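Chemist: I would like to see how this sequence folds:
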Amino acid sequence: MKLPWMSRTDRRAWKSARTIEDLGELMARWLEGTIQSRPGYAARYGPEDETTALVPSLAALCRAGAITTGSQPGLTGPGANGGWWTQRAWVDLVVTDRALLDRLVAIVTAGGMLVRVHDHHRGAARSTDDPIVATTCDGKPTMAVGSRMRGVDLALEWEGLHRSLVAQVTHGWQVSVVAPQAGSAGNWPLWDLLDEVSGLRDPAEDDWGTFDVPDPGECRLCGAPIYHPGPYCSSACRTADEGDPADDVVPR
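Modeler: Down below sits the predicted model:
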């Protein structure tokens, strides 16, 4: 049985943090499993199983100064309730450095991602952008991201940090980045773009190109050869693969 409180060692580690660099390192370590607990999350629990594949990208963002506070991969499929669920890939971040914020927004916007930024500096104008629906069940919205959090809620999320660090993270920019497409089709561009922001990926070293102009016989959405047995990148990809026997095509 897991104890419902943070260990003394973890409490001391979070309380000792003074800078965004300190906070980013601790958040990265929690994502990687070397710290059991983090502020604003159930004590002695790590990330959800669906986050496992995202940990390298999220940890790199944290160490670069863009502190991740929530995320999900893009998925589509049946849920436990029997409904059809769709998820857009997304990530919520706290950024306190203006140059990093500008770089982040420029890269993900150029890559076609949806972005919401809320400036919590004292006296800053409030954003009027609506939240973005991130999850649906049978076409009905079940979760949205990108809404503005109240200052009191931001402080509660970081309870246990030194007050000077709480002041830094609660008076920065709260950023949400969301893939425009639901399902796995949104994973590739979102996480690659975020890896570029963190420095985990150098786009100059990429040699795979893009799927903007597919070759004959390739899915326009994910680049996979048409008439293959799956998995499909989305329901649209599956639909595109139906209705043609293609007897002379060997499945992969």
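Chemist: okay, CA-based contacts and neighbour counts for the rest of this
Modeler: OK.
Chemist: Please, which helix or strand holds Leu58?
Modeler: Here Leu58, judged by DSSP states H and E, is contained in helix 55-64.
Chemist: and Leu23, what element?
Modeler: helix 20-32.
Chemist: Excluding sequence neighbours, find me the nearest residue to the residue nearest to the spatial centre of the chain.
Modeler: Centroid-nearest residue in the chain: Val91, 2.7 Å away (criterion: CA atoms, centre = their mean). Distance criterion CA to CA, 6 or more residues apart in numbering; nearest residue to Val91, sequence neighbours excluded, is Ser71 at 4.1 Å.
Chemist: which ones are touching Tyr103?
Modeler: I think there's a mix-up here, since residue 103 is Arg and not Tyr. Val197 (CA atoms under 8 Å, 6 or more residues apart in numbering).
Chemist: I'd guess it is in a strand, am I close?
Modeler: No: with DSSP: H, G, I helix; E, B strand; the rest coil as the criterion, Arg103 is assigned helix and is not in a strand.
Chemist: so Cys237, which of the three states?
Modeler: Applying three-state DSSP: Cys237 is helix.
Chemist: what about it, neighbour count?
Modeler: For Cys237, the neighbour count with other CA atoms under 10 Å is 20.
Chemist: Tell me which stretches of the stretch 1-150 of the chain form helices.
Modeler: Counting by DSSP state H, counting those that start in this stretch, one finds helices in the stretch 1-150 of the chain at the ranges 8-16, 20-32, 55-64, 98-110.
Chemist: How about the stretch 151-252 of the chain?
Modeler: 151-157, 163-170, 187-198, 235-240.
Chemist: most tightly surrounded among these?
Modeler: helix 187-198 (a mean of 21; mean count of other CA atoms under 10 Å).
Chemist: The structure of the following sequence is requested for comparison with the preceding one:
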Amino acid sequence: MPAPTEARASRQAVVHIVGDWQHWLDRLGLKVPRALCGAYLAAEGPDDGPDQDAPVCDRCERRASRHSLAELVRARCANRRARAATADRWAEAATFEDLCGLTAQWLEGELAFHPGGYDEPDPETTELLPVLADLNRIGFLTEASQPGATDPGYDGAGWQQRAAVQGYVTDETLRRVLALTAQTHGLLYVVHDPSDRIRQDAVVVTTRAGRPYTVFGVWLPPSNTRMTYGSWCSREIGAVVNQAHQVTLIDPEWGREDVLWPALTELLQPHAD
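Modeler: This next block holds a predicted model:
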């Protein structure tokens, strides 16, 4: 059984109690006239954590540093493997339905990144993720989305948002259902035919300090598809996306959150498992 060792930490002598020494010191009523190492203080079993308020000896600090570095290396290696596997998944996509399914998986956190350059969805869409994933699974390849909001922004300026979603649709029946949903709930509906080559007027969906900041509904040229999928997916996939209708639904009222997304949830009910 190794004996206690002493070290210096934070200008205070610290005794590192190893193994059963603490138990026998307590049984014999002996008091160590220096602070005990926080890595072992009050630890009654191997699964007990360290005392965060107690000083830690140099030995344990070095061990913790090495342990943290090892964890960092393992995490980076795991992330690299996950990204490589994700890249393979995007490269293997052969149909529009494949893209929709992979986008749904990314929205649910099952893939390491999206070809558009995002590791994860924007935090503001967290509550929308289940609906967005299901929309992709029925054939609405979402390209952008946002909730309604009227709260001050991160910079303190006054921001306003309209709830909105835009993306690509190849199925004519789904496109008609989306149009009917927009008509039923009083939503703005913008659609671009694959043959469109004119940049139509966009709809402002976000303002900052009263000035337009973000627009939805504008026609997206083939270069947008190349920029999003070109580095990760096949050329054939890009051509398929460019032949899809571009569909946008927007709540006309600023800040409203209880119309567009509930309407889309209702649309999804027939497809629920």
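Chemist: What would you report as the TM-score here?
Modeler: Put the two chains on top of each other and the TM-score (TM-score structural alignment, normalised by the length of the first structure) is 0.71; 195 aligned residues with a CA RMSD of 2.4 Å.
Chemist: Per the alignment, the residue nearest to the centre of the first structure pairs with which residue of the second structure?
Modeler: Using TM-score structural alignment, the equivalent of Val91 of the first structure in the second structure is Val165.
Chemist: repeat for Pro180 of the first structure
Modeler: Checking TM-score structural alignment: Pro180 of the first structure goes with Pro252.
Chemist: With Ala28 of the first structure instead?
Modeler: Looks like Ala28 of the first structure aligns to Ala104 there (TM-score structural alignment).
Chemist: Contact partners for that match?
Modeler: Leu132, Ala133, Asp134, Asn136, Arg137.
Chemist: From Glu97 of the second structure, how far off is it?
Modeler: Distance, Ala104 of the second structure to Glu97 of the second structure, using CA to CA, to the nearest Å: 11 Å.
Chemist: Now for these two: what residues contact both?
Modeler: By CA under 8 Å, 6+ apart, the residues touching both Ala104 of the second structure and Glu97 are Arg137.
Chemist: quick revisit: in the second structure, which residue range corresponds to the helix holding Leu58 of the first structure?
Modeler: Mapped onto the second structure using TM-score structural alignment, helix 55-64 of the first structure covers residues 129-138.
Chemist: mind listing the strands for the stretch 101-250 of the first structure?
Modeler: Applying DSSP state E, counting those that start in this stretch to the stretch 101-250 of the first structure gives strands spanning 114-119, 132-137, 140-145, 173-182.
Chemist: Name the single longest strand found in the first structure.
Modeler: strand 84-95 (DSSP state E).
Chemist: so Leu111 of the second structure makes contact with Tyr118?
Modeler: No: counting by CA atoms under 8 Å, no contact exists between Leu111 of the second structure and Tyr118, whose distance comes to 10.7 Å.
Chemist: who has more neighbours, those two?
Modeler: Leu111 (21 against 11).
Chemist: For that one, give me its contacts.
Modeler: Contact analysis of Leu111 of the second structure by CA under 8 Å, 6+ apart lists Ala82, Arg83, Thr86, Leu102, Gln105.
Chemist: Looking at the first structure, which of the residues you listed hold up?
Modeler: Compared against the first structure with both residues aligned by TM-score structural alignment, their matches' CA atoms under 8 Å, these retain Thr86, Leu102, Gln105.
Chemist: Matching the first one against the first structure, which residue comes up?
Modeler: For Thr86 of the second structure, the aligned residue in the first structure is Asp10 (criterion: TM-score structural alignment).
Chemist: The first structure: which residue goes with Val203 of the second structure?
Modeler: Under TM-score structural alignment, Val203 of the second structure pairs with Ile132 in the first structure.
Chemist: Identify the residues contacting that match.
Modeler: Ile132 of the first structure makes contacts with Ala144, Val145, Gly146, Val178, as judged by CA under 8 Å, 6+ apart.
Chemist: Can you match the residues you listed up with the second structure and say which hold?
Modeler: Among the contacts of Ile132 of the first structure, the contacts conserved in the second structure (both residues aligned by TM-score structural alignment, their matches' CA under 8 Å) are Ala144, Val145, Gly146.
Chemist: ok, these vs Ala125 of the first structure, which is closest?
Modeler: Distance to Ala125 of the first structure, by CA to CA, is smallest for Gly146 among those, at 16.2 Å.
Chemist: doesn't Val175 make contact with the closest one?
Modeler: Yes: counting by CA under 8 Å, Val175 is a contact partner of Gly146 of the first structure at 7.2 Å.
Chemist: what touches both of those two?
Modeler: Shared contacts of Gly146 of the first structure and Val175, defined by CA under 8 Å, 6+ apart, are found at Asp92, Val115, Arg116, Val117.
Chemist: so how far is Thr5 of the second structure from Ala35 of the second structure?
Modeler: For Ala35 of the second structure, the distance to Thr5 of the second structure (CA to CA) stands at 12 Å.
Chemist: So which of the two has more stuff around it?
Modeler: Ala35 (17 against 13).
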